[in-house]
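Colleague: Provided below are the primary sequence and the corresponding predicted coordinates.
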Amino acid sequence: MGFQRDSPKNSPKASPKKKTTLQHLFDLDSKPYIGSNLSSPTNGRQSSFGTEYEEILSAISDCNFIFTFTDPLESPSQQELKRLKLIQVLYLIKSSKKPLHERLLSPLMSMVSANLFRPLPPPSNTSIISDLPDDEELLSTFAPIWPHLQIVYDILLRLVLSVDPKTLRDYIDRHFILNLLFLFQSEDPRERESLKNVFHRIYSRFTFYRSLMRKAMNDVFLHYVFETERHCGIGELLEICGSIINGFAVPLKEEHKLFLMRVLLPLHKTKGLQVYHRQLAYCVSQFVQKEPALGGVVVRGILRYWPVTNCQKEVLLIGELEELVENIDPDQYRKLALLICTQITRCLSSCNSQTEQHGVGR
């Protein structure tokens, strides 16, 4: 009898052909989820990390190497490889359907700290600027390491949003928060924008740090007003404060009123007011809207810090007074009318046509 082929009925079921496309391999490479049980058998023994964890730990470890992007000896291909590794870590965190395991937090947060917390370069403009251009980009210095920093900030933001604050408390502590606050001095507006988002999210979720964070920001403002008048991130910090003030309950606490009088109002006197005036005016207006009786304190404070020779600041303050007058208590306005009209009269006699025009318009 010759060789007989098995009939389809009697033959063993053919196993499906495995996909070998690049897309399939990429999908397999990207599938590990971070929240699974860490124990898995390896060579007959229980291993604390499965292969998927070894992969992400390896990627995290590779990301600890810091590139400056200014050293000619650095390899562009290695810089790009690190960027891809950072993207891989971010993807694995985002795609996880289970909570991130605590044993990954330590290497992750160490990597984030190693990349973010660094000495900032000396300011590109060492003088205190009084006449600043309207275009912020003219004052900005863009960090060459931003291709890496951007992804690290995204990783940190994802951790803040997805991990229980009580779990992260061991890693995001007072020292970590103060280091973040220091980075607001960066001259790169992209970094300050990312910092603003992360810092605000920490304030929102880590309720046990709110008092600490408000006090730390107050210290930055006071140091800026009374000592240096040099800080790139005042506008971003005031944006955070504006959101915080918006959530204050009425009647306002005494400490919040002191913040208005001792911190926000003195910010009107600096030479760099025009850089952050929009955010400052919003913060102040929030207080007056919540308690119109504070209008008198605010108007007197602004008049106290009225510039003598800076016409640009005069124009800004005239506009702010106009908005405040619309919200203050009528009884307060009657008491303040003479002071306001006196200041507007001085503006009418100004030799600067722009100031005079705004004074007439009001």
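Modeller: Arrived safely.
Colleague: all contacts plus neighbour counts: C-alpha atoms, from now on.
Modeller: Noted.
Colleague: show me what contacts residue 320?
Modeller: residue 281 (Cα atoms under 8 Å, 6 or more residues apart in numbering).
Colleague: identify each buried residue in the helix or strand harbouring it, please.
Modeller: With elements taken from DSSP states H and E, the one containing residue 320 is helix 311-325. Within helix 311-325, the residues that count as buried by 16 or more other Cα atoms under 10 Å are 311, 312, 313, 314, 315, 316, 317, 318, 320, 321, 324, 325.
Colleague: take the one below as the second:
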Amino acid sequence: MDYSEKTSDIPEPKICISTSDFEHLEQRQTFYENYLEYLRGPEIESNKERGLIEQNVVPKILAQLDTELDEEREYLKAILCCAYQMCSGLRAYIQSEINNVFFRCIHETEQVDGIPELLEVFAEIIGGYEVPLKAEQEQFLVDILLPMHKLDNLEFYPTELVKCITQYLEKNNLLAGPLIVGLLRFWPKMSTKKEVLFIEELEGILEMADWLQFDVIQEPLFRQIAKCMSSTSSRVAEQALYLWVNPVVLSLVEANYEIIMPIVFPALHVISHNKWVEDIMDLALQVLSMFLRMDKNLFKELAFNFEAEREKGKQFELEREMRWKKVYELEAKNRALHFKDQKLQSTSQKLKFEFKIYPESIIEELKSELREPKHKLHQIYRPYAGSRKHSVQMKSTIRNFLLNVEKNEKT
């Protein structure tokens, strides 16, 4: 019997990736190796055309990437790269699915596991872009790569993110301007680790930037660098000062020192006198000496203006202290007057209350009985009080009031 005809009629099974049946890493590792061998085979394109590789493979790979096992993520990254290279019809779909994972990471979950591997995959994808870049390809830089800098877990994938940005700059160095503006927009305020990473990335971008765009971004850029040099964190201040050692940055500063020196001079002057770390003070003095060599007259003018501004600041502080001292004195006087007014007001309110309880006829009667003995007055007041304690208080208050009335009538 000829079995060749029988076997040719049997359809080949479709390839799918699912690790739910493999509980141990060794079993999954064998599965991944076999799948990689299949993808690298010579018949991959013909199998793709017959539908043996389907689109539902890509979401399963991306879902499996969210694992804590580094070795497993490396296998999945290799599978994803191989599928992108070998299956041209799946490339657009793979890019869109990876973009969806990045969007969820930025706006929803902030997933960490698998993000470095996906960035490495996308770095290879960016490396294959043709020049000039298309608008949608540059949009990925603005919509995904720049917003990923604001995430709290940036320290888990800085190298891979910088690699993607470097690939873009190699294709078009005019993107350095928007990149620097985006970094300044997402510059961290509370994390010193992220600030150090931002400065390192900024240095790499400046090395590949186009000088034509430097005039537009130099002022906000060096304002931020001055803030970093004045940081209370020694790591941030030191990393910012090391920028001045870079020859590319030095050449940019020498070409635009008239604009840059007034921006950074106050910070450098304060650091050179007040910083508690000796290495940072030495770096600041080196930068100041470099500025002195560039333009002595401008340096002296900036130093004079700085001292004048500092004297103005001291004078302003003294005047402010004097103004606050006057405010405190006025407040104390007002408090004393307010206390007297409250005392008088409480006394008048008590008298008004007594007049409401005791009619004028009773007060006249009390006037006539003022010189009577105390036991007789006690008998007079008793009908008009609710309790003994209240009666005694009322009697003393009205008695004092009537005595004052008689004194006024005599005078």
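Modeller: Right, received. Where do you want to start? Since the structure is predicted, the reported quantities are computational estimates derived from the model, not experimental observations.
Colleague: before we move on, the earlier item: run the chain-centre distance for the helix or strand that the helix holding residue 320 of the first structure is followed by.
Modeller: Where DSSP H and E defines the elements, the next helix or strand beyond helix 311-325 of the first structure is helix 330-348. How far helix 330-348 of the first structure lies from its chain's middle: 39 Å, per Cα atoms, centre = their mean, to the nearest Å.
Colleague: also stretch 220-228 of the first structure?
Modeller: Worked out by Cα atoms, centre = their mean, stretch 220-228 of the first structure lies 20 Å from the chain centre.
Colleague: run through who's touching it.
Modeller: 229, 230, 231, 234, 263, 266, 267, 269, 270.
Colleague: whereabouts in the second structure does stretch 57-69 of the first structure align?
Modeller: Aligning stretch 57-69 of the first structure against the second structure (TM-score structural alignment) gives no matching residues.
Colleague: try stretch 312-324 of the first structure
Modeller: The aligned range for stretch 312-324 of the first structure is 193-205, by TM-score structural alignment.
Colleague: tell me roughly how far that stretch lies from the first structure on average.
Modeller: Compared with the first structure after the fit, stretch 193-205 of the second structure shows a mean deviation of 0.5 Å (mean Cα distance after the TM-score superposition for the first structure).
Colleague: strands along the stretch 1-150 of the first structure, start to end?
Modeller: 40-42, 45-47 (DSSP state E, counting those that start in this stretch).
Colleague: okay, those in TSV with mean neighbour count and distance to residue 359 of the first structure next?
Modeller: Below are the strands of the stretch 1-150 of the first structure laid out as TSV (neighbours: other Cα atoms under 10 Å; distance: least, Cα to Cα, whole Å):
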stretch	mean neighbour count	distance to residue 359 of the first structure
strand 40-42	12	75
strand 45-47	11	76
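Colleague: as JSON lines, those strands with distance to residue 342 of the first structure would be great.
Modeller: Formatted as JSON lines, these follow (distance: least, Cα to Cα, whole Å):
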{"stretch": "strand 40-42", "distance to residue 342 of the first structure": "79"}
{"stretch": "strand 45-47", "distance to residue 342 of the first structure": "79"}
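Colleague: tell me the contacts of the alignment partner in the second structure of residue 333 of the first structure?
Modeller: Aligned by TM-score structural alignment, residue 333 of the first structure pairs with residue 214 of the second structure. Applying Cα under 8 Å, 6+ apart to residue 214 of the second structure gives the contacts residue 177.
Colleague: rerun that using 10 Å as the cut-off
Modeller: Residue 214 of the second structure is in contact with 176, 177, 206, 221, 252, 256, counting by Cα atoms under 10 Å, 6 or more residues apart in numbering.
Colleague: likewise residue 214 of the first structure?
Modeller: Contacts of residue 214 of the first structure (Cα under 10 Å, 6+ apart): 203, 240, 241, 244, 259.
Colleague: buried subset of the residues you listed as a PyMOL selection?
Modeller: Only the buried entries of the contacts of residue 214 of the first structure go into this PyMOL selection, using 16+ other Cα under 10 Å:
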select buried, resi 203+240+241+244
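Colleague: how about stretch 159-170 of the second structure, aligned to which bit of the first structure?
Modeller: Going by TM-score structural alignment, stretch 159-170 of the second structure lines up with residues 278-289 of the first structure.
Colleague: my error: substitute stretch 262-271 of the second structure in the last question.
Modeller: Going by TM-score structural alignment, stretch 262-271 of the second structure sits over no part of the first structure.
Colleague: from the chain's centre, how far out does that stretch sit?
Modeller: 25 Å.
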